[in-house]
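S.K.: fold the following for me, if possible:
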Amino acid sequence: MKVQLEKSFALAGPAAAAWVLLQDLEAVAACMPGARITERVDERHVKGTVTVKLGPASLVFRGEVEVKDVDDAARSLFLVGRGTDTTGTSGAAMDLRAHIEEEGSTACRLVGAAEVSVSGKAATFGGRMMSAVADQVLQQFAANFAEKLRSVPVPPQAEAIPEPAAARADGAAPATPAALSAAAAAVPATPAAARELNGLALLWAVFRDWLHQLFPARRA
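M.R.: Below you'll find the model as predicted:
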């Protein structure tokens, strides 16, 4: 079963800083509810887990993410993810294209399009349920991404000539690309308990939305 997703989220921060954050897979994973990077295989491959909490029980999915393409000029990237749950009864795959759109000097937009495929028991939920749950997850992700963006330093413009360290008022050396990436990664991640994906809460949100569609509010 396949589901197509297209989402756009407004961000209160410069596009250059959002692009630095988007390229940091560990930082991005920390924004996704229940996701965690467990191993960096190389510059373009990472392994990780996604935990889904259902009441007192938790389900763990293990998988790998590959960075297929990165376009600095367009501030876009293409990711491919594959994974299975620990019981081997469900599988999932996702192709994601995301980019940052500039909307002024202090605002931007995160735009993404994904194709999600599921098999096994997970496919029995149906496309409508999957889309609704995915929408709830992406809303949480966007909120976490926006919060983390506040702590990412704005990289210097490519055409700007950095001031010598001695010429700066604070005496600090100018930021470098490596330092910027390190700063993004150093932003404290959300605690594991808070990042755990609460399946019951998501299912309730889906059920509530379904009721609203079935019984729309009557106007007075």
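
S.K.: every contact and neighbour count from this point should use C-alpha atoms.
M.R.: Fine.

S.K.: surely Val133 meets Arg208?
M.R.: No: with contacts defined as C-alpha atoms under 8 Å, Val133 does not count as touching Arg208, sitting 11.8 Å away.

S.K.: and this one, so I can compare the two:
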Amino acid sequence: MSDSPQEIPPLDIAQLNWTKLLGFEPSTEQLSAITAELEPARIIAGAGTGKTAVMACRIVWLIHQGKVRPDKVLGLTFTTKAANELATRVRTLLPKLKTQMADPSVLHDVGEPVIMTYNAFGAQLLKEHALRIGLEPDARVVVDALKYQLAFRVVSNTEVDLASVGYSPMSAVSDMMTLDQALASYMVEPFTVAQYCDELVKKYLATNYENEDHAKFVDTLQKRSR
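M.R.: Just a heads-up that it's a prediction; the model follows:
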């Protein structure tokens, strides 16, 4: 089958029974978002205002307008719960909208939208294209829960007296997670940070002024940079 979305004839918006389709009559703003042109856009609204319902209906609307094929739609969310909710709504709406099409058979065997979390999508890309970047196809994406477990394991096995540098195990793990996020955001390698800390220690050790506070600061810096 051709990838062209023009195989699906468009629907007349005036003929749609929105209440039957959505379970409620969309507001003017919601209807505008659902039927907007296929171009970059964003929806700004508070919690519980129907954003997910509008997003799901927009996906289905674009499909049934012949602007996109179902299997060419990618929906990404931050949480598994949101991904499941959006996917469920889309799967529920597609059959409903089919009943309002003159020829619903045009949607037979054309796949369905892919809806998942950003992490899951990244893991799928890695699995499919790992060999292209010199990695094994079974390589895993380290999610936050696993990062936390690894950080806690490192902290639990450290020989550093955490209390002497003002840390508890939980606060140390929390700071490690924060550092990890910062490194990822700024694309900085851990080695670069460690090297900077070593240079900082050397700088303060080389200073001429010595007092109790200065010595304590350098000692703490050395311990924390291990």
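
S.K.: quantify their similarity with the TM-score.
M.R.: Once superposed, the chains reach a TM-score of 0.24 (TM-score structural alignment, normalised by the length of the first structure), with 90 aligned residues with a C-alpha RMSD of 5.5 Å.

S.K.: coming back round to it: so Val133 and Arg208 of the first structure - more neighbours on which side?
M.R.: Set Val133 of the first structure next to Arg208 and count neighbours by other C-alpha atoms under 10 Å: Val133 wins out with 18 against 12.

S.K.: I'd guess the more buried one is in a helix, am I close?
M.R.: Yes: the assignment for Val133 of the first structure by DSSP: H, G, I helix; E, B strand; the rest coil puts it in a helix.

S.K.: please identify the helix or strand for the residue lying closest to it once chain neighbours are set aside.
M.R.: If the residues on either side of it in the chain are set aside, Val133 of the first structure comes closest to Leu202, at 6.1 Å by C-alpha to C-alpha, 6 or more residues apart in numbering. Secondary structure from DSSP states H and E places Leu202 of the first structure in helix 199-214.

S.K.: can you give me the strands in the second structure?
M.R.: Under the criterion DSSP state E, the second structure contains strands at 74-77, 114-117.

S.K.: so which of those strands is nearest Gln124 of the second structure?
M.R.: The closest of the strands of the second structure to Gln124 of the second structure is strand 114-117. By C-alpha to C-alpha, the value is 10.2 Å.

S.K.: what helices or strands is that closest one leaning on?
M.R.: Packed against strand 114-117 of the second structure by the contact rule (3 or more C-alpha pairs under 8 Å, 6 or more residues apart in numbering; DSSP states H and E) you find strand 74-77, helix 80-98.

S.K.: in it, which residues have enough neighbours to count as buried?
M.R.: Using 16 or more other C-alpha atoms under 10 Å as the test for burial, strand 114-117 of the second structure gives 115-117.

S.K.: number of nearby residues for Gln213 of the first structure?
M.R.: When neighbours are defined as other C-alpha under 10 Å, Gln213 of the first structure has 10 of them.

S.K.: again but with Leu62 of the second structure, I slipped
M.R.: Neighbour number of Leu62 of the second structure under other C-alpha under 10 Å is 22.

S.K.: and for Glu29 of the second structure?
M.R.: Glu29 of the second structure has 9 neighbours, counted by other C-alpha under 10 Å.

S.K.: could you do Gly120 of the first structure as well?
M.R.: There are 13 residues near Gly120 of the first structure, going by other C-alpha under 10 Å.

S.K.: what's the separation between the residue nearest to Val133 of the first structure and Ala15 of the first structure?
M.R.: To Ala15 of the first structure, Leu202 of the first structure is 30 Å away according to C-alpha to C-alpha, to the nearest Å.
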